[in-house]
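Peer 1: Okay, structure incoming, though there's no sequence with it:
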């Protein structure tokens, strides 16, 4: 049966967030050693922001002299050096790396000045799809700050034939056609331009019965997006760098908040010569960004593989003790004239009072309330959380580090504060001009 293309309104897009969630980029594979060396260069580099546009210099994170899909092995460590060749201070922000207080931006790693460097060790304790960006200090600057995918492979190979990354970014141009950063810059931003792995679109050719692992990464600065994969079963295997109980995406649709990562398995079960479109919806418009084409070559195997087994489980708790949890109300925006304690990243200081203090190992339940008229994104550093059911009597069968809270709604999340340290939390509205805000908490 042929599925009709998914049509999404902004309301459909936001409703799906809580429940969900050319050729490939070149890969750099680490060798089989306990420690690897990696240099990130934050530098301007040419990029074509559309098929009908000339190349323009944009800010990028480059590894080994070129943008790359970085792949390493579980239980390795990276000796990482960051060189800042941009005209503004920056600090690296890691999405999905749990329990490593030494890499926490602003509390452990100070901003790197233009022309400066920083060096630290990054232990790869969990497998998964990770995102590194330089956006904490990026609001209102001359350009958007860059992002970079980092893949940590499972210790036991997963039963897939190909493993590809789709890193999705949005760009906005000012009236002169130059890229601008989000936040209150005073400039009028045009409609979003989307790139996949630095290109306007992506084409992947599969042989019949080949199994593909697609790692979707929403590296957009502000936009929540939905992806519709036409005519194919899409089985979600992991969300936000952590294994999920596998499930089929309804109508082949995936919904991703800014920063969200989703790993999905797709089997090429369509007849030879057919093409399945991947369409991006942002609540206002939709466009095709990729195609999966089944070639007429000899099938990869005579029949499709059986249903994939769950990914290896990581060291997250099987249960959370909600009865003795520390419970904290966290309004994401001001309401009724009452100010909040959220601050702009450039004003952040650990001299300010933390949002809360918690004894190491105790469960924390946060009630995330959005009194604003627009949806808000919440991102938790250094931990993954469960999204609690409305009655606070259970949780969804996956772990997250990012969630979107719709206007006027409250979401409750729970996590174990199992590593001592000073950790950030972030929030922002899904509007280009909205500021990024942050607070911090202490596990001790």
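Peer 2: Okay, I see it. Every value quoted in this text rests on a predicted model; they were computed, and no experiment measured them.
Peer 1: CA atoms for contacts and neighbours, from now on please.
Peer 2: Fine.
Peer 1: As a check, name the ranges of all helices in the chain.
Peer 2: Shown for the chain, the helices assigned by DSSP state H span residues 10-17.
Peer 1: Can you tell me the centre-most residue of it?
Peer 2: The chain has residue 259 as the residue nearest its centroid, 2.6 Å off, counting by C-alpha atoms, centre = their mean.
Peer 1: That one touches residue 404, doesn't it?
Peer 2: No - Residue 259 lies out of contact with residue 404 (C-alpha atoms under 8 Å); the separation is 10.6 Å.
Peer 1: want to compare, so here's the second one:
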């Protein structure tokens, strides 16, 4: 039932890159908001300059800003998100790890220069992501997302809590950053961590660190490896606690939009730990975890951590009585977000409280990434007789493959689905489904 992890990142092929889910990450951010029954949070889509290449002027990019690098909330928060659209295109706010109205369904696009208030709730703890990229393919600049943390109600025993947001940028020869959904020929590919090129993050020896890895890349499925650190313990994936397991040799695989929380104990050795990124073509340096000058926090590593507090998802799913449907990840039923209409037929319908099994069929010639809004799901084993020990909301499906997922329909409503090829120039496509 447990996920079989893959070889070290130096030998990861494109096929192997899509085979597992685990994690590692870094970069400190302060807690932003105190516990409260209801909170008001100001968000803004705005233009900014980001240094991406030495010797060239900072690149013009767009960003969803929330007043600090990470929006952090206590579990159970009720939110009024006031979004100001300072961009030159209509926007729609997408949220992973936050309960909120569906973009294009319960939430209509926001015109440039407009402002709207969106109600949301941090009903479950975990690492999430807010972004404005749904309508931004082919725009004048790429859009940067905003990391989100909803804290557990019960205390988690760690010494450091770090966010590690990985983003990709394509630069023209003149240094202009281009948006996805456009031709990437003759562009330079760069990866950043929290907006920086190859940062160094100082960690105290023998400190227990919760690393929240977020793949903020536009289309790329990535693998991350912490060199010389084999004990990387996966604790949560896509905002949901997992049955803890070890990522083999510290290797981590994430689809775009995917998030994974791991726990590591910083070794007492003085040598830095190199973090490498592999995107299916080559491995490259991404960041370094360096020992701080402070003395070790303790004499020996702590025992393995306890699982994170449960989020209320079911321990078991009854597959025998499940509603089953096949969902091709391409074809005429998928629409560009700008052409989406809620009057189109839903991909499937089900009553609340039922188990649904979807066969995600990728009949295209390349990897396709699918994101299911509103319903965390289990990835079923090939024989449909069990599932992996974690929940997901995003999955990369290889060319010519069919993956089956299962979930319990919780709340009635209309929910969005996204599909896109793992290719910079490929469009983002959408459909919707209904829980009655």
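Peer 2: Everything's here; your move. As the structure is a computational prediction, the values presented were derived from the model and not from experiment.
Peer 1: Now do the contacts for the residue nearest to the centre of the first structure.
Peer 2: With contacts taken as C-alpha atoms under 8 Å, 6 or more residues apart in numbering, residue 259 of the first structure has the following neighbours: 95, 131, 217, 218, 219, 220, 402.
Peer 1: Find the nearest non-adjacent residue to the residue with the largest distance to the centre of the second structure, please.
Peer 2: Distance from the centre of the second structure peaks at residue 299, with 35.0 Å (C-alpha atoms, centre = their mean). For residue 299 of the second structure, ignoring the flanking residues on the chain, the nearest one in space by C-alpha to C-alpha, 6 or more residues apart in numbering is residue 206 at 7.4 Å.
Peer 1: Aligned counterpart of the residue nearest to the centre of the first structure in the second structure, please.
Peer 2: Matched across to the second structure, residue 259 of the first structure falls on residue 257, judged by TM-score structural alignment.
Peer 1: ok, now residue 287 of the first structure?
Peer 2: Under the alignment by TM-score structural alignment, residue 287 of the first structure pairs with residue 284 in the second structure.
Peer 1: surely its match meets residue 227?
Peer 2: No - with the criterion set as C-alpha under 8 Å, residue 284 of the second structure and residue 227 do not qualify as a contacting pair; they are 12.0 Å apart.
Peer 1: Would you mind telling me which of these two has the busier surroundings?
Peer 2: Set side by side, residue 284 of the second structure and residue 227 show unequal neighbour counts under other C-alpha atoms under 10 Å, the larger going to residue 227 at 18 against 15.
Peer 1: Now do the same contact list for residue 173 of the second structure.
Peer 2: Taking C-alpha under 8 Å, 6+ apart as the contact definition, residue 173 of the second structure lies against 186, 187, 188.
Peer 1: Could you do residue 76 of the first structure as well?
Peer 2: Residues touching residue 76 of the first structure, when contacts are defined by C-alpha under 8 Å, 6+ apart, comprise 33, 34, 35, 36, 123, 124, 125.
Peer 1: Then residue 150 of the second structure?
Peer 2: The neighbours of residue 150 of the second structure, taking C-alpha under 8 Å, 6+ apart as the test, are 72, 73, 74, 75, 97, 122, 124, 125, 126, 127, 128.
Peer 1: Please repeat the previous calculation with a cut-off of 10 Å.
Peer 2: Residues counted as contacts of residue 150 of the second structure (C-alpha atoms under 10 Å, 6 or more residues apart in numbering) are 71-77, 97-98, 121-128, 239.
Peer 1: do residue 197 of the first structure as well
Peer 2: Applying C-alpha under 10 Å, 6+ apart, we find residue 197 of the first structure in contact with 22-26, 67-69, 148-149, 165-169, 217.
Peer 1: Mind giving me the PyMOL select for these, buried ones only?
Peer 2: Of the contacts of residue 197 of the first structure, the buried ones go into a single PyMOL selection, burial set by 16 or more other C-alpha atoms under 10 Å:
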select buried, resi 25+67+68+69+148+149+165+166+167+168+169+217
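Peer 1: If we only consider the contacts of residue 197 of the first structure, which is nearest to residue 201 of the first structure?
Peer 2: Among the contacts of residue 197 of the first structure, residue 22 lies closest to residue 201 of the first structure (C-alpha to C-alpha), at 7.2 Å.
Peer 1: counterpart of residue 374 of the first structure in the second structure?
Peer 2: Across the alignment, which pairs residues by TM-score structural alignment, residue 374 of the first structure is matched by residue 366 of the second structure.
Peer 1: Show me what the residue farthest from the centre of the second structure lines up with in the first structure.
Peer 2: Taking TM-score structural alignment as the criterion, the aligned counterpart of residue 299 of the second structure in the first structure is residue 302.
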